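In: Got a predicted structure plus its sequence, pasted below:
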Amino acid sequence: MKFKAANITVLAVSLLLSLTSSIHILPDSNGTLSLQNSYDYIVVGAGIGGLVVANRLSEDPSVSILVVEAGELDDRAEDVSIPGNIGLEDPRRYKVKLDLASQEFLDGKSRVISQGKVVGGSTIVNGLVWTRGSAADFDAWEDLGNPGWGWADLLPYFKKSEKYTLPPNNKSTHNFLTALNPVIRKHGEKGPIEVGYPNYYYNQSHNFLDGIQELGIPVNEDPNGGSATGASIIASSMVAGNQSRSDARIAYLDPVLDRPNLHLVTGHTVTRVLHDNGGATFLNSTYIPGATGLNIIGVEFAANSIANKIRVKCVNEVLLAAGAIFSPVLLHISGIGPAKVLGNLGVDVAVDLPGVGSNLQDHPTLQPVYKYTAPDVFSAWDIVGSTRDVVREEYLTNRTGPWTAPMVDVVALPALSWVVDDLQEWLRETTNVTNNLPSSYEETLRAGYLAQRDEMISLLARTDTPVYEVMSTSWGQLAVSAMRSLSRGTVLARSSSIFENQPIIDTRFCSHPIDCKLLLLGLEFNDRLIQTSPMARLIPVPPPGFGVVDARNQTALDEVMRPMITSGYHLSGTTSMLPLSLGGVVDPSLRVYGTRNLRVVDAGVIPLLPAAHIQAALYAIAEKVCPSVPLRDEFVIR
């Protein structure tokens, strides 16, 4: 494919990269970007995956890297950086809203979700929760045909990405330290992302931990050590010293702003991945290094739908890191995906790859609030007016007080056998359902799902992997997420133009009926929890339909619950790392099947969603795939 001049901005060729002190490239007065006409690596998206690989690749001064991001740099304002302000930020600043398709298995209505549109991606706007999942979660990845992706293989990269710090011992934290006893050799000490704990805990967190133990759920002193089940104080992606958000931008981008071989363009959206289709052949077996495949020659991007399109050549590789929603959409637009889908878009098929956009997974979530009405309860909802001024001053002056506390700092992660008497009956029910997949799934996708289902049944039977998560907030929200969802959905491009693309996202929540049963199980757990003596002291008031009497009527509770189910914001799997025979999109090197130099490095590659919040896993994935500096001995567990 040759680069055509029509409607394309002609870029001046530069023999040397700009030696400015900043890699951030902005348009000049004429709207022109001072770019090279080619780069060794082009990274699409500046979230976790994009910034990690850009950082690591740029350690080699002999290679050039371009990162293209649709969002802008955030302003580091208080609504972004301060843990106590989570959820209070203006969503118009750094988020994009996305519509989910009508949920036929819930209430027939759509949902609205959002994700970060900013340098740093969703790490700029997430809840900071830092959980890895259990060792068995990642061993399941290897069992599904991904050698080198088990827990032992990933642990060095979990360590490489993080700088772990224990909480301080003060009046607010003292009573919580007995619930923490991390295995230090399983945590990183020098990584870019700071992982720590707040300088302040609300008293309600203590009530929650005590109440969970009264129900027979033990404390887990290190939920990131390989066994996740139990009641836990959880770490956050926060800087221990100044008690602020630690995100992908400040960890992986800001420290390398002086590298002249790394360029970042913001406010521009990649419209296509460019390839030379002449003589390309589709691989019908596992990828073999050096085998023939579609040759990726660059990317095309623009500021908006009416702006001139810019094309930049790629010498080595293009790495997609646009997320589990937009990476498959971009592949569709570029001619890589199911032939029928591409045909409906009017896009020529370059690689017929059925799995692109399928295998969508999430943690379906409920967020009921059991309002704490005891007169001595102080919560984040009470930080208003003059109280807010006092709390803000304490934070800015001493980095202490309620504003250091994120929304969630304690959770419960029970194993299925801990909360049901008839474990084998639950496992049989999980196995018996076979007709819950989208009609678009062809033979390999169905085979892949069955392999995943078998792994899920094995995980549900274990005591070191949780069935659901209960997340506690200071004001009484006891959010429940099904950690072992067996439902699968799809992401489809709506148009051949990225700017006309509100993607068709169908999570198909509870298409496998076991998922709603697991959520009901979590709500019944909440019902028992608020009746424990530590929680009863808070005088919790359940939301309508969630009271003690209602919880005993599963049919009524189910009717109240379904309209409330929404995304857990852990969408993944749409470009799965699986064998081709199981509907995979990328191989264990994260290279797209049928191509020779295109990889995906985002949540889409996750083949089976871990029972955890996923940011820690995404940092480890990106660190592992980056063909840069070998691991130092300090990261290797011996």
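Out: Sure thing, it's come through.
In: Please make it C-alpha for all contacts and neighbour counts, starting now.
Out: OK.
In: how many other residues sit next to the residue nearest to N55 when sequence neighbours are not counted?
Out: Excluding the flanking residues, the one nearest N55 by C-alpha to C-alpha, 6 or more residues apart in numbering is Y252, at 5.9 Å. Y252 has 23 neighbours, counted by other C-alpha atoms under 10 Å.
In: Correct me if wrong: Y252 contacts G49.
Out: No - Y252 is beyond contact range of G49, at 10.3 Å (criterion: C-alpha atoms under 8 Å).
In: and the residue nearest to N55, which of the three is it?
Out: helix (DSSP: H, G, I helix; E, B strand; the rest coil).
In: got a list of what it touches?
Out: Y252 is in contact with L51, V52, N55, P192, counting by C-alpha atoms under 8 Å, 6 or more residues apart in numbering.
In: which ones among those residues are found in helices?
Out: In helices, defined here by DSSP state H, the members of these are L51, V52, N55.
In: Burial check on the first one, number of neighbours?
Out: What it means is L51. With other C-alpha under 10 Å as criterion, L51 counts 27.
In: what's near enough to touch it?
Out: Contacts of L51 (C-alpha under 8 Å, 6+ apart): G120, A248, R249, Y252, L253.
In: what helix or strand is L88 on?
Out: In the assignment (DSSP states H and E), L88 maps to no helix and no strand.
In: what about the closest residue to it other than its chain neighbours, helix or strand, and which?
Out: Spatially, and ignoring its direct neighbours in sequence, L88 is nearest to D79 (6.6 Å; C-alpha to C-alpha, 6+ apart). Assigned by DSSP H and E, D79 falls within helix 78-81.
In: dropping in the other structure now:
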Amino acid sequence: MDAFDYIIAGGGSAGCVLANRLSADPRNRVLLLEAGGKDDYIWIKVPVGYLYCIGNPRTDWLYQTEAEQGLGGRQLKYPRGRVLGGSSSINGMIYMRGQAADYDGWRQAGNPGWGWDEVRPYFTRAEDHYDGASEFHGQGGEIRVEKQRLRWDILEAFQRAAEEWGLPAIEDFNRGDNEGSSFFQVTQRKGWRWSASDAFLKPVRSRANLKVVTGALVDRVLFEDGRAVDVAYRLGDRDHVARADGEVILAAGAIGSPAVLERSGIGDAHRLCDLGIAPLRDMPEVGGNLQDHLQLRCAYRVSGVSTLNQRAANLFGKGLIGLEYLLRRSGPMAMAPSQLGMFVKSHDRYATANLEYHVQPLSLEAFGGGLDPFPAFTASVCNLRPESRGRTAINSADPTASPSIRPNYLATEEDRRVAAQAIRITREIAAQPAMARYHPDEIRPGRDHDSEEDLQRAAGAIGTTIFHPVGTAAMGTVVDAELRVKGVDGLRVIDASVMPRITSGNTNAPTMMIAEKGAEMVLQAAQ
């Protein structure tokens, strides 16, 4: 049995940051355990390769939700990265911090040290922004942030239409108030994906005090006298145990970390007993508070303008796309899944924008399916601060068994009202003069959905996850403001699951920030 100062369960967005920071002191012995494999798959590196990574057992856990009542009984595929870099190796690469009010809300809820002014330095210290250092951005850090390397007339027209509707164009979403429209900045370097593994792990893999084990499925944490001392994991068909002389850190994400806690005896005691797991600490909050952004994929057929539907319609078009990427690292193969972003208030009663748009020069019936055989664009819109709360929970003590995932979308009347209004706003923008020359024709959900009741039902029919699960080991309930699991010693959770409330935007950058701040907390405690 090997002994380490720190054992990190999960080599994803948070785990890579933690491995880097905790091993910077050569006196610290650090073990990073990742259930997936190495991130040497070519489609991880090519930005459009997310299409081949999501749903691929080489890179994805292949989770799916339970039947969702709010979505008409549909089950959704629920991608989570199972590879070094985690979801940062398969995600949409959008660099988005959220709003200052998000973090101030965390602090005001009883989590000191997590306000906007306190967390912003952790964003900037790790950043290498294309425009250099400024009040809001950093230079020379590990996370490369660049502009996207393409343009589409249809997206620029939709941005002008939004301005005619009343939404201003802005330069940057990451200054604390993201209301407005802009083109997303992305975690790429010269047209290649730049994951947390690229940024934080690969540069330090040669450190003698850092051991990285892939294919290592963490089973549970073992305790002695209420303190985490060992981590049990499977490597192939063999069981292993690693000793933690310092701390154990769960960084397995919003689905993985609560599952490890439950298998370790921390969770709802009655459920654990039913599964044959001896409870260590009765904590029903583990796995609860699940929040996610539900995107409504509103699609419009257009004419007189090029979209990806035509450009990728045949082998010749695909060949030209491939050649452009080969020669310039630009064009559709360099695309993030979404290019144009917009942050909008669905109603004046909101102090800050509560809707986020991801606008794309393409359309398809369902994510992962083929493109529609006609020119079209999609304006996906999500409620940034849903009231609905779900739950994830293990169904078995077997670490290879998939957990139950119930996001509980559209469970509240307010969430349903916001969804209906989001579709109305999308229609209003599409009807502005800037779009008139392209004759936009709504194909999803379709103009036959017009009443409040119809629009709410339509939202449930077209809604799908945008891959932002958080909150299942939240600060204030499961962990304290230092990210220590309550009621035990030597165990922390440091990943997206500790967010008490979801951020108003994409969640990868906040997850890496949490790991930056969490690593500093761990090191300070050791002193």
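Out: Looks like it arrived, so ask away. Just so it is clear, the structure is predicted and the values come from calculations on it, not from any experiment.
In: tm score of chain vs chain?
Out: Aligned and superposed, the two chains score 0.92 in TM-score terms (TM-score structural alignment, normalised by the length of structure 2); 508 aligned residues with a C-alpha RMSD of 2.0 Å.
In: before we move on, the earlier item: now check structure 2 for the residue matching the residue nearest to N55 of structure 1.
Out: The equivalent of Y252 of structure 1 in structure 2 is F200 (alignment by TM-score structural alignment).
In: Check T507 of structure 1 too.
Out: Using TM-score structural alignment, T507 of structure 1 pairs with P407 in structure 2.
In: ok, now which ones touch its match?
Out: With contact taken as C-alpha under 8 Å, 6+ apart, P407 of structure 2 is in contact with T65, E68, L290, Q291, D292, R389, G390, R391, T392.
In: wait, the fifth one sits on T464?
Out: No - shown here, D292 of structure 2 and T464 do not form a contact pair, counting by C-alpha under 8 Å, at 10.0 Å.
In: Those two - which one has more neighbours?
Out: Using other C-alpha under 10 Å as the criterion, D292 of structure 2 and T464 rank with D292 on top: 28 against 24.
In: Please report how far the more buried one lies from A419 of structure 2.
Out: 14 Å (C-alpha to C-alpha, to the nearest Å).
In: and if you look at M335 of structure 2?
Out: For M335 of structure 2, the distance to A419 of structure 2 - C-alpha to C-alpha - is 27 Å.
In: Kindly report the same for D489 of structure 2.
Out: In terms of C-alpha to C-alpha, D489 of structure 2 sits 43 Å off from A419 of structure 2.
In: neighbour count winner among these two?
Out: With neighbours defined as other C-alpha under 10 Å, D489 of structure 2 and A419 compare such that A419 has more, 29 against 17.
In: Which residue in structure 1 aligns with that one?
Out: With TM-score structural alignment as the criterion, A419 of structure 2 matches L519.
In: what's the mean distance for the biggest strand by length in structure 2 versus structure 1?
Out: Assignment by DSSP state E gives strand 238-250 as the longest strand of structure 2. Once fitted to structure 1, strand 238-250 of structure 2 is off its aligned match by 0.7 Å on average (mean C-alpha distance after the TM-score superposition for structure 1).
In: how big is the offset of the next helix or strand after that strand relative to structure 1?
Out: Using DSSP H and E, the helix or strand that follows strand 238-250 of structure 2 in sequence is helix 253-263. Comparison of helix 253-263 of structure 2 with structure 1 after fitting gives an average deviation of 0.8 Å (mean C-alpha distance after the TM-score superposition for structure 1).
In: what's downstream of helix 253-263 of structure 2, the next helix or strand?
Out: strand 266-267.
In: residues in structure 1 aligned with the helix or strand just after that following strand?
Out: Counting by DSSP H and E, the next helix or strand C-terminal to strand 266-267 of structure 2 is helix 269-274. Aligned by TM-score structural alignment, helix 269-274 of structure 2 falls on residues 339-344 of structure 1.
In: Could you do stretch 482-497 of structure 2 as well?
Out: Going by TM-score structural alignment: stretch 482-497 of structure 2 matches residues 589-604.
In: Do me a favour and get the end-to-end distance for that stretch?
Out: Stretch 589-604 of structure 1 has an end-to-end distance of 14 Å (C-alpha to C-alpha).
In: So which bits of it are buried?
Out: 589-604 (16 or more other C-alpha atoms under 10 Å).
In: How about stretch 378-396 of structure 1?
Out: F378, S379, A380, I383, V391, R392, E394, Y395.
In: Tell me the one among those nearest to V43 of structure 1.
Out: Y395 (37.2 Å; C-alpha to C-alpha).
In: Now for V43 of structure 1: which residues touch it?
Out: G50, A54, I65, L66, V67, V68, V318, L319, L320, A321.
In: neighbour-wise, which of those residues leads?
Out: G50 (31 neighbours).
In: So for the counterpart of that one in structure 2, what's the nearest residue that isn't a sequence neighbour?
Out: The alignment partner of G50 of structure 1 in structure 2, by TM-score structural alignment, is G15. Beyond its immediate neighbours in the sequence, the residue positioned closest to G15 of structure 2 (C-alpha to C-alpha, 6+ apart) is A251, lying 5.5 Å away.
In: Tell me if I'm right that the one you found and A14 touch.
Out: Yes - here A251 of structure 2 reaches A14: they are 6.0 Å apart, a contact under C-alpha under 8 Å.
In: what do those two both touch?
Out: By C-alpha under 8 Å, 6+ apart, the residues touching both A251 of structure 2 and A14 are I494, D495.
In: which SS class is S358 of structure 1?
Out: Taking three-state DSSP, the label given to S358 of structure 1 is coil.
In: Can you tell me what it aligns to in structure 2?
Out: Using TM-score structural alignment, S358 of structure 1 pairs with G288 in structure 2.
In: which residues does its match contact?
Out: So G288 of structure 2 contacts R389, G390, R391, T392, G471, T472, A473 (C-alpha under 8 Å, 6+ apart).
In: Next: G298 of structure 1.
Out: Contacts of G298 of structure 1 by C-alpha under 8 Å, 6+ apart are I42, V273, L274, H275, R311, V312, K313, C314, V315, V318.
In: out of those, which are buried?
Out: Counted by 16+ other C-alpha under 10 Å, the contacts of G298 of structure 1 give I42, V273, L274, H275, R311, V312, K313, C314, V315, V318 as buried.
In: Can you give me the distance of the last one to K371 of structure 1?
Out: What it means is V318 of structure 1. For V318 of structure 1, the distance to K371 of structure 1 - C-alpha to C-alpha - is 49 Å.
In: Over to the fourth one?
Out: With distances defined as C-alpha to C-alpha, the gap from H275 of structure 1 to K371 of structure 1 amounts to 56 Å.
In: which other helices and strands contact the longest strand of structure 2?
Out: strand 3-9, strand 227-235, strand 491-493 (3 or more C-alpha pairs under 8 Å, 6 or more residues apart in numbering; DSSP states H and E).
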